[in-house]
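Engineer: with the input below, show me the fold.
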Amino acid sequence: MTDNTAPALELISFCIGEQEFCIDVKTVREIRGWTPATPIPHAPNYMRGVINLRGAIMPVIDLRNRLGLGVTIPETRHVIVVVECRDRLAGILVDAVSETFTVPRDSLQPAPDVGVEELRYIQAIISMENRLITYLRMDDVFPAQVSEAA
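Structural biologist: Sure thing, here's the model as predicted:
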């Protein structure tokens, strides 16, 4: 859970194509290289499958696909960001991790309402150093049934 009383947020950013996204650094457990996932029958198309993380079976989500930006063709340069969401571990497949940074909470701007359902994944937009970074709401990226699929 995020601490809404803190004056600043510590975030970690990553890239999907030319776009930059970020999540709360407190949700990140580790960053690991791409590992092929074992597909799960009848899983949603954005779920790459599951991997074995030190004895625990963990779902891996293709974040590009989940956000409606296409399908990732994983290569060795891709990484899995292991996050804890709803008291479960899950991985998000991204192109690359960029940096960790801190922003004042009052610099978060709401996403524009354009009537697109995928915007529910967006917690805020951050304007920083001539770039826009999309702050993702991980609870919506990982719905409860996806976490339970593993």
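Engineer: drop to CA atoms for contacts and neighbour counts, all remaining ones
Structural biologist: Noted.
Engineer: what helices and strands are in contact with the biggest helix by length in the chain?
Structural biologist: If you go by DSSP state H, the chain has its longest helix at helix 144-149. Helix 144-149 sits against strand 56-62, strand 88-94, with contacts defined as 3 or more CA pairs under 8 Å, 6 or more residues apart in numbering; DSSP states H and E.
Engineer: alongside the first, I'd like the structure of this one:
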Amino acid sequence: MEQLDTLSGHSSVASAGGQYLTFALGEEEYGVEILKVQEIKGYPVITPIPNTPPHVKGVMNLRGTIIPVVDLRMRLGMAEAQSTRCTVIVVVKVGSKTVGLVMDSVSDVLDIPKADIQATPDFGAAVDTGFISGMAKAGDRVIVLLDIDTVLRGEVFGVLSGRGPDE
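Structural biologist: This next block holds a predicted model:
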């Protein structure tokens, strides 16, 4: 991966292009590197864990392994949504950790060339864009590419294990 300087002066990781799983959160379309995705599951029974942030929905049993489940909408500061028949859990690998992410729906796997990925625009100091690895053009749409390692770093793993994603 290479570093791109954003207009605000900080750098954000931008992919050299590749395949992305695209998905919806509300009316917006997002993407995550397909290599981070292990599988996509229907919305399972989730066991809540007390004293966790609202976006940590609890844990689920993934073929005998208990993994944390994070509501990606809430983690990104969006309002919680009721699950529908389209709601899925996308199981991702971050460092040595496996996490389930609640998403409104999965759209497609897109092959996005490097030329179609741009740096995140400068929204000013009040807006944290460190979790965005780039903005992809796909026809007339713009897909926000998430750096899932950054999205899940810190409080999510701290709450669940007291450590970071690679520990």
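Engineer: care to give me the TM-score?
Structural biologist: The TM-score (TM-score structural alignment, normalised by the length of the first structure) is 0.89; 147 aligned residues with a CA RMSD of 1.8 Å.
Engineer: can you add mean neighbour count and distance to residue 140 of the first structure and give the helices and strands packed on helix 144-149 of the first structure back as TSV?
Structural biologist: As requested, these are exported to TSV (neighbours: other CA atoms under 10 Å; distance: least, CA to CA, whole Å):
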stretch	mean neighbour count	distance to residue 140 of the first structure
strand 56-62	22	12
strand 88-94	23	13
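Engineer: to residue 78 of the first structure, which of these lies closest?
Structural biologist: strand 88-94 (6.0 Å; CA to CA).
Engineer: touching whichever strand or helix holds residue 22 of the first structure from outside, list them.
Structural biologist: Assigned by DSSP states H and E, residue 22 of the first structure falls within strand 19-24. Strand 19-24 of the first structure has contacts (CA atoms under 8 Å, 6 or more residues apart in numbering) with 2, 9-15, 132-138.
Engineer: which residues of the first structure fall in helices?
Structural biologist: Under DSSP H, the first structure gives helices at 63-66, 138-141, 144-149.
Engineer: among the contacts of strand 19-24 of the first structure, which pair sits farthest apart?
Structural biologist: Checking the contacts of strand 19-24 of the first structure with CA to CA, the most distant pair is 2 and 15, at 22.2 Å.
Engineer: can you find the partner of residue 104 of the first structure in the second structure?
Structural biologist: Under the alignment (TM-score structural alignment), residue 104 of the first structure maps onto residue 113 of the second structure.
Engineer: quick one: contacts for that match?
Structural biologist: So residue 113 of the second structure contacts 16-18 (CA under 8 Å, 6+ apart).
Engineer: any idea how far the one residue sitting closest to the centre of the second structure is from residue 135 of the second structure?
Structural biologist: Residue closest to the average C-alpha location in the second structure (CA atoms, centre = their mean): residue 148, at 4.4 Å. To residue 135 of the second structure, residue 148 of the second structure is 14 Å away according to CA to CA, to the nearest Å.
Engineer: now do the strands in the second structure.
Structural biologist: Along the second structure, counting by DSSP state E, strands occupy 2-5, 11-14, 17-25, 28-33, 37-42, 56-62, 65-71, 88-94, 97-103, 105-113, 117-118, 132-138, 141-146.
Engineer: please name whichever of those is nearest to residue 155 of the second structure.
Structural biologist: Taking these one by one with CA to CA, strand 56-62 is closest: 9.8 Å.
Engineer: chain center to that closest one: distance?
Structural biologist: Between the centre of strand 56-62 of the second structure and the centre of its chain there are 16 Å (CA atoms, centre = their mean, to the nearest Å).
Engineer: not counting that strand itself, show me its contacts.
Structural biologist: Strand 56-62 of the second structure has contacts (CA under 8 Å, 6+ apart) with 44-49, 66-71, 156.
Engineer: against the first structure, where does that strand fall?
Structural biologist: Under TM-score structural alignment, the match for strand 56-62 of the second structure is residues 47-53.
Engineer: also stretch 83-98 of the second structure?
Structural biologist: Under TM-score structural alignment, the match for stretch 83-98 of the second structure is residues 74-89.
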